[in-house]
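Participant: let me see the structure of the following:
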Amino acid sequence: MAAGGLRAEDNSLTRGLRSRHLTMISIGGAIGTGLFVASGETISTAGPGGALISYALIGGMVFLLMQSLGEMATYLPVAGSFGEYGSRFVSPSFGFAIGWNYWFNWAITVAAELSAAALVMKYWFPDLPGWMWSALFLAALVSLNALSARAYGESEFWFAAIKVTTVLLFLALGLAMILGIMGGTSPGLANWTAGEAPVVGGGTGVLAVFMVAGFSFQGTELVGVAAGEAEDPETSVPRAIRTIFWRILLFYIGAITVIGFLIPYTDPDLLRSGVSDISVSPFTLVFARAGIAAAAGVMNAVILTSVLSAGNSGLYASTRMLYAMAWRGQAPAFLRRTNRRGVPVPALVATTVVGGACLVSSLVGDGNAYVWLVNASGLAGFITWMGIAWSHLKFRRAFAAQGHDVSELPFRARLYPAGPVIALAMCAVVVFGQGRDALFGEHGFTALISSYIGLPLFLGVWGLHKLATRSPGVDPAAADLTRHTTRAALRD
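Facilitator: Okay, here's the model as predicted:
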């Protein structure tokens, strides 16, 4: 045994995540402030019908992406997930860029969520400095991640359970109010036919909400990263993947429908729901109208849970990606070390330092450096999704080129090859539509660059690695399809 508990003989992770952990991780990744707060703003922008169309389209896209990820993650459940798949099936340079893109995205997200947590705490403690809460929560999240993969999974299980319970209660109370059982008389279809409803702004409004909805669903791919530490990935990963569509249908489509029935899209509170004031969250409004005391306080606690859940998952995902890249020779070798509990502590520390530095940048001066960092990571999630779809297409091509039959796959993606092609195209629409306001509005060239800065950064990393290594694209007939045999593979 090496000093400090390092297992020099393998430095592998441990499979400590159970099926219930994996399921809740995938649920928790899809439920957050995008649903609890931003959903009201989407309805005010596109109307209830426009919001439903946008969320349904994005939900379908996520379903297709998770089918692709599920097929690869079940066949090859490793910590590097889509970074590993990109290197194996597309090119080493592509895998390098995807891995660092994903790590950067979540490292910045950890800082953003800690900043958001400090804002949430001001609801109860307005006179205490925000940096104190950010530091306290960062220490708590690092401690959870340092314990073990199971500790992370258990904490995320309960974080997600709180969010799921809140949504289910919201749907039940909302349905009772729609039927006139509580909260006064039934509103009927009045809010679906008033003014420009159900679809406000036509295709432009739907497109605007389409992009917001896409950001709301980011995090569902965490199941692919967590598969590398699942106890029985061939059973637990497909189980989590198969239920994603129904969760999206119930939580997002159901919530948007309830809000659309109960609150008109012209309600001034909905127009303000994009700000940090939890009192104008559509969930708060509905709970208050249902007669629940201290609705704002309750929802503020739920929002805090969502923020900490996102930070917890971000720290986990970025740490595992950095660890896996170290095994592929794409990051410093010391980052592949783990302690006796299978936690990649050096990768955790490195990610914490970067996330903490980004957090400090938000407190220095006017915070412009931090704003640019957040903007740079804004498109990273969609770039990752596009990488998943492309890797899946290349994976299947390699699988067929080497004489394999799809019957050998533990989990088979539905609608292949149309699924990944459609998902790839829809992600591209979101990516290039990101700067719509900057292009056609009055925000100027700086806003345009700020919107798209993440894309040239990704392409630059990809291109520089290609120039430095001269690594060719992967020949499908020679692609590495071996299972659990790489140095970065985990102990079964």
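
Participant: alpha carbons only for contacts and neighbour counts from here, please
Facilitator: Noted.

Participant: if I look at Tyr55, how far off is Ala333?
Facilitator: Using Cα to Cα, to the nearest Å, we find Tyr55 at a distance of 42 Å from Ala333.

Participant: let's see this one next to it:
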Amino acid sequence: MSSQQTPEGPAAAEAGPTPGPETGPDGAHHHLGHSLKPRHMTMLALGGAIGAGLFVSTGAGIHTAGPGILISYALASVLVLLVMRMLGEMAAAVPRSGSFSEYAGAAFGRWAGFTVGWMYWWMVTIVLAVEASGAAAIAHGWLPGVPIWLFSLVIMLVFTGANLLTVRSFGESEFWFATVKILAIVGFLVLGVLAIVGWLPNTEAPGLSNLTGHGGFLPNGWDGVIAGLLAVAFSFGGLEIVTIAAAESNDPARNVARAVRTAVWRILLFYIGSVAVIATLLPWDSDRLGSPYVSVLEDLDVPGAAHVMDVVVFTALLSALNSMLYGASRMAFSLSRRGEGPRPLSRVAGNGVPRIAVLASSAFGFLAALLNVWWPEQVFKHLLNSVGAMLLFVWFAIAASQLVLRRRLEREDPDRLLLRMWGFPYLTWFVLLALTAVSILMMFDADARPQLLSSVVVVAVVLGFALVREARRRDLRRRAARRF
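Facilitator: Okay, the predicted model is just below:
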């Protein structure tokens, strides 16, 4: 898959080209900055998936599946690990700001790149509004005299401004945000393990009573494990941002390969380790699982536990908002550069930032954040449902693209395979089947079904636009051929 080659054979006219140089639809160069360092990439990968969901939603998962939530997290972790390995393989071989959108286009045609790219853009702009509203709610608790909508507005303004600066400033801010989150998780794990073995003062080792008592390890049976899997599977969203950022690092191929190798297993440790500590120290049927981290820290006599966790969650929300806005703007830039979006979105300022793409992405975030404050049930709930299963579709596109592009790489330019997917093609097929199974499970889950159906509607609309665009392109090509 050489950067200058296109697919061979009769499908070449319909398939999208193998991702090439950063040029716009007018043929002009549209260069992003390249100032992200290896430490930025590593911390972006580590912090990308450690969002507020880990700190807030863990208790709901434990309450659903009991201690068996560890199986749910293990299954979800294996799936995410394999997806990231596949994405890392492609990103290390051909680092691009459009990442999986460009790979889908290269594998299946422009319609696929258009669909995956705008589907992802829609998802992250809705999610960043959730993060802004969550952070605003915490800030409102500290300063109740200031309305939540004003906090949402200020937060969006601050992070829009930050994303308009150099990409290095984004990398630095994410580095320190991720550092706070990681230090909080590591501290929690250390305290938790010490409490479990009985090495903290005034605490007794709980043994396995909370894991095996209260109805056993699977108090709600395997149905609970499956429900827990559906609840936690999408909590790993954000890992993919590091492959989007690869195009703006000083050594894209090696940096993304290194980040994927070193970060994924650590994130799995953070997630599974944290859940194991909570499930061991708190009964799964406790009424204190609404804020499980706070409850554990209070039991360990950590002073000001609630305030400490408020700061950590606030930081996690801001970090997620920052990275989501970055990811949305770069995806919009990439789509425009390939002629799949409004041309102004591909303009790059002198500091290497696609400012119009940042402003366009944040504008929808402003609107969605205010909708979440003003009409959370009437309007925003439907928007949120529309992205409930979107990450599942993105993962499916990643696996399907890797299945096609890996063979093309091995045939055309095997030296670019700096990072290889394990057990190819068998584990790739396993992921595709597993994602299909999760989709089917969502159809039979009353809580997940509306999210799946709403997401399918959005995907169908975007796909419809893509197919109409392709039909018009083919018609224009035929007319041009007749003239000559």
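
Participant: with neighbour numbers in mind, choose between Tyr55 and Ala333 of the first structure.
Facilitator: More neighbours surround Tyr55 than the other of Tyr55 of the first structure and Ala333, with 28 against 13 (other Cα atoms under 10 Å).

Participant: next up, the contacts around the most centrally placed residue in the first structure.
Facilitator: Geometric centre of the first structure, nearest residue: Gly219, 1.5 Å, by Cα atoms, centre = their mean. Going by Cα atoms under 8 Å, 6 or more residues apart in numbering, Gly219 of the first structure touches Ser26, Gly28, Gly29, Ala30.

Participant: go again using 10 Å as the cut-off
Facilitator: 25-32, 106, 310, 313-314, 317, 381 (Cα atoms under 10 Å, 6 or more residues apart in numbering).

Participant: how about those in TSV, adding neighbour count?
Facilitator: Converted to TSV, the contacts of Gly219 of the first structure look like this (neighbours: other Cα atoms under 10 Å):
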residue	neighbour count
Ile25	30
Ser26	26
Ile27	27
Gly28	26
Gly29	23
Ala30	27
Ile31	26
Gly32	25
Trp106	27
Ala310	27
Ser313	26
Gly314	26
Ala317	26
Gly381	22
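
Participant: picking that back up, SS state for the aligned residue in the second structure for the residue nearest to the centre of the first structure?
Facilitator: Counting by TM-score structural alignment, Gly219 of the first structure corresponds to Gly238 in the second structure. Judged by DSSP: H, G, I helix; E, B strand; the rest coil, the three-state class of Gly238 of the second structure is coil.

Participant: how near is Gly238 of the second structure to Asn322 of the second structure?
Facilitator: Computed with Cα to Cα, the distance linking Gly238 of the second structure and Asn322 of the second structure is 11 Å.

Participant: which neighbours do these two have in common?
Facilitator: Both Gly238 of the second structure and Asn322 are contacted by Gly48, under the criterion Cα under 10 Å, 6+ apart.

Participant: coming back round to it: quick one: which of the contacts of Gly219 of the first structure sit in helices?
Facilitator: Ile25, Ser26, Ile27, Gly28, Gly29, Ala30, Trp106, Ala310, Ser313, Gly314, Ala317, Gly381 (DSSP state H).

Participant: which stretches in the stretch 151-300 of the second structure count as strands?
Facilitator: Counting by DSSP state E, counting those that start in this stretch, the stretch 151-300 of the second structure forms no strands at all.

Participant: all helices for the stretch 51-200 of the first structure, in order.
Facilitator: Taking DSSP state H, counting those that start in this stretch as the criterion, the stretch 51-200 of the first structure carries its helices at 81-89, 92-121, 130-147, 149-178, 190-193.

Participant: tell me the most buried of those?
Facilitator: helix 81-89 (a mean of 27; mean count of other Cα atoms under 10 Å).

Participant: can you tell me what part of the second structure that one aligns to?
Facilitator: Mapped onto the second structure using TM-score structural alignment, helix 81-89 of the first structure covers residues 99-107.

Participant: same list, the ones in helices among the contacts of Gly219 of the first structure, but as CSV with distance to Asn145 of the first structure please.
Facilitator: Listed next are those as CSV, based on distance: Cα to Cα, whole Å:
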residue, distance to Asn145 of the first structure
Ile25, 14
Ser26, 18
Ile27, 19
Gly28, 17
Gly29, 17
Ala30, 20
Trp106, 14
Ala310, 13
Ser313, 9
Gly314, 10
Ala317, 10
Gly381, 22
